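Enquirer: Next one to model:
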Amino acid sequence: MSQHAETSRAFSPEELAAWLTDMCGGRPRGIIFDCDGVIIDSAAANVHYYNLLRRELGLPLLTKEQEHYVQMSTAQQAIDAIIPAPLMPALRDVTRRISYRRDIVPMLRPTEGIHRLLQRCRALGIRTGVHTNRRDGMGDVIATCRFEGFFDPVVTVARALPKPDPDGAFQVLREWGLSARDTLFVGDSSTDRDAAGGAGIPFLPYRNPHLETPGFCADFADLESALELTRSC
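Expert: Have a look, this model is predicted:
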């Protein structure tokens, strides 16, 4: 980890407004959000799910490194990383007993302040979308966290290559008819950062000071205030 990443600090609303003006030429016209760890608080739920699978297979709990990886990877990448290949046949039986939709989705919660931010974006005419490495079940996530009507498009790995490939980010730009400079990508991982960078979209880390950026957003209330302080592009 670089020294710059170690010393990255939270932007104040005023600093964030200045950064948006510099990077986006003013208030962005569209914001792409990552899902897990950004618009939803899912880390504990996801770790619980994968630990349930491992326990049923006689494996120990996830390590801290594995916990971090499963939060930003696709589900298939996570399974491949944490379940040894010889246990894959047994895993099929386990997943018939343990349902992510039934047992885990009800544990998901919207991130604090996200609804207010989305309402402010709507009032300011800022488009909002999601680019996630999830494949299935986003409809359940949106319903559980009361996000109906806020995100369009919702790009999953069912329709785009997984991040860090910029394929999904490019899809959002095309659907919106916006340039990369008109857009902001808010994420919490290196895969988000690299997907945004590959599409040329300014990237704002959310609650992660270790992504080699000038600063990060510590609270959605700060981003809401910064958008109010920033002029339209």
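
Enquirer: From now on I want contacts and neighbour counts done on CA atoms only, so please keep to that.
Expert: Noted.

Enquirer: roughly how far out does stretch 201-214 sit from the chain middle?
Expert: Averaging C-alpha positions (Cα atoms, centre = their mean, to the nearest Å) puts stretch 201-214 12 Å from its chain's average.

Enquirer: part of a strand, is Leu62?
Expert: No: the assignment for Leu62, made by DSSP: H, G, I helix; E, B strand; the rest coil, is coil rather than a strand.

Enquirer: Now show me the structure for the sequence below, then we'll compare the two:
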Amino acid sequence: MKKYKAVVFDLDGTLADTRLDFVKMREDLQFPLGVSILEHLETLPLDKKDNANRIILEHEIAGAKSSTLTSGAKELLDHLEEKNIPMAIQTRNCKDVTDLVIGKLKIPISKVLTREDSRPKPDPHGFFQIAKDWNIDIKEILYVGDSHYDLQTSLNAKSDFALFTNLHNESKEINHPFSVSCLSQLISYF
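Expert: The predicted model follows:
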């Protein structure tokens, strides 16, 4: 069994269940189906972009306030912290909401990249920056996420990926040979 030297997590749906209702968010934004919310946001004129950002932030704050740790997250985080394994979060969420979730749930991770810090996933730039900062080869870092953005980020970076299956993604067409339904199942890989 391969042992990893570090881990990069997605936040929403992976470490934290923020209960974000993307269908309702998309309805409130009046964005078309099948188009990424963040990518569509970039195509809007400035006056519409400001209003859309406000709507997105309202949804993200509501999700952050009701967030809980996902299954096995505390056990895995405690293990990684005890073993001094470098940990990071790369999220498509904004900094303020990410900080709110991390603080509320007492997530012991200080290296965090939000959509303000680097190009959003699936662009691997942020992941490459984390690996460079740690001076750890990308092949020795496990990327853990729950969405096609996370999987695609890992594929773009040519890194190993663990899919965290949850109530929101288990019915989606995300198939990956390395998947877990409880994050503590990853303990033996570190």
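
Enquirer: what about the helices in the second structure?
Expert: Under the criterion DSSP state H, the second structure contains helices at 22-29, 37-41, 46-65, 73-82, 95-105, 125-134, 148-157.

Enquirer: of all those, which lies closest to Leu11 of the second structure?
Expert: Within the helices of the second structure, the stretch nearest Leu11 of the second structure is helix 95-105; the backing value is 8.0 Å (Cα to Cα).

Enquirer: Tell me which other helices or strands that closest one touches.
Expert: Helices and strands touching helix 95-105 of the second structure, by 3 or more Cα pairs under 8 Å, 6 or more residues apart in numbering; DSSP states H and E, are helix 46-65.

Enquirer: which strands and helices sit next to the helix it packs on?
Expert: helix 22-29, helix 95-105.

Enquirer: Can you name the residues that contact Asn133 of the first structure?
Expert: Asn133 of the first structure sits next to 72-75, 156-157, 162-163 when contact means Cα atoms under 8 Å, 6 or more residues apart in numbering.

Enquirer: ok, 10 Å please
Expert: Asn133 of the first structure makes contact with 34-36, 71-75, 77, 155-158, 160-164, 168, 191-192, according to Cα atoms under 10 Å, 6 or more residues apart in numbering.

Enquirer: same deal with Ile109 of the second structure?
Expert: Residues in contact with Ile109 of the second structure (Cα under 10 Å, 6+ apart) are 9, 77, 81, 86-89, 102.

Enquirer: distance of the aligned partner of it in the first structure from Ile126 of the first structure?
Expert: Aligned by TM-score structural alignment, Ile109 of the second structure pairs with Phe151 of the first structure. Distance, Phe151 of the first structure to Ile126 of the first structure, by Cα to Cα, to the nearest Å: 11 Å.

Enquirer: got any residues that touch both of the two?
Expert: Taking Cα under 10 Å, 6+ apart as the contact rule, Phe151 of the first structure and Ile126 both touch 31, 118.

Enquirer: What does Tyr149 of the second structure correspond to in the first structure?
Expert: When the first structure is aligned by TM-score structural alignment, Tyr149 of the second structure is paired with Thr191.

Enquirer: ok, now Phe164 of the second structure?
Expert: Correspondence of Phe164 of the second structure to the first structure, assessed by TM-score structural alignment: Tyr206.

Enquirer: what's the distance between the residue nearest to Pro86 of the second structure when sequence neighbours are not counted and Ile130 of the second structure?
Expert: What sits nearest to Pro86 of the second structure in space, not counting adjacent residues and going by Cα to Cα, 6 or more residues apart in numbering, is Ala6, at 4.8 Å. Ala6 of the second structure sits 10 Å away from Ile130 of the second structure, going by Cα to Cα.

Enquirer: Overlap in contacts, the two.
Expert: Shared contacts of Ala6 of the second structure and Ile130 (Cα under 10 Å, 6+ apart): 87-88, 136, 138, 141.

Enquirer: any chance of those in TSV, plus neighbour count?
Expert: Compiled in TSV, those are given as follows (neighbours: other Cα atoms under 10 Å):
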residue	neighbour count
Met87	22
Ala88	22
Ile136	15
Ile138	22
Ile141	22
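
Enquirer: Contacts only, for the spatially most central residue of the first structure.
Expert: What sits nearest the mean C-alpha location of the first structure, by Cα atoms, centre = their mean, is Asp34, with 2.2 Å. Listed by Cα under 10 Å, 6+ apart, the contact partners of Asp34 of the first structure are 40, 72, 129-134, 154-155, 185-189, 191-192, 206.

Enquirer: The second structure: which residue goes with that one?
Expert: Aligning on TM-score structural alignment places Asp34 of the first structure opposite Asp10 in the second structure.

Enquirer: what's around Gln146 of the first structure, how many residues?
Expert: Not quite, residue 146 of the first structure is Arg, not Gln. 13 (other Cα atoms under 10 Å).

Enquirer: ok, Glu140 of the second structure touching Lys3?
Expert: Yes: the pair Glu140 of the second structure / Lys3 is scored as a contact, 7.9 Å apart, by Cα atoms under 10 Å.

Enquirer: Neighbour count: those two, which is higher?
Expert: Shown here are Glu140 of the second structure and Lys3; by other Cα under 10 Å, Glu140 has more neighbours (16 against 12).

Enquirer: Residue in the first structure paired with that one?
Expert: Aligned against the first structure by TM-score structural alignment, Glu140 of the second structure finds its counterpart in Asp182.

Enquirer: The residue of the first structure most remote from its centre and Arg92 of the first structure: what is the separation?
Expert: Most distant residue from the mean C-alpha position of the first structure: Pro86, 31.5 Å away (Cα atoms, centre = their mean). From Pro86 of the first structure over to Arg92 of the first structure the distance is 12 Å, taken as Cα to Cα.
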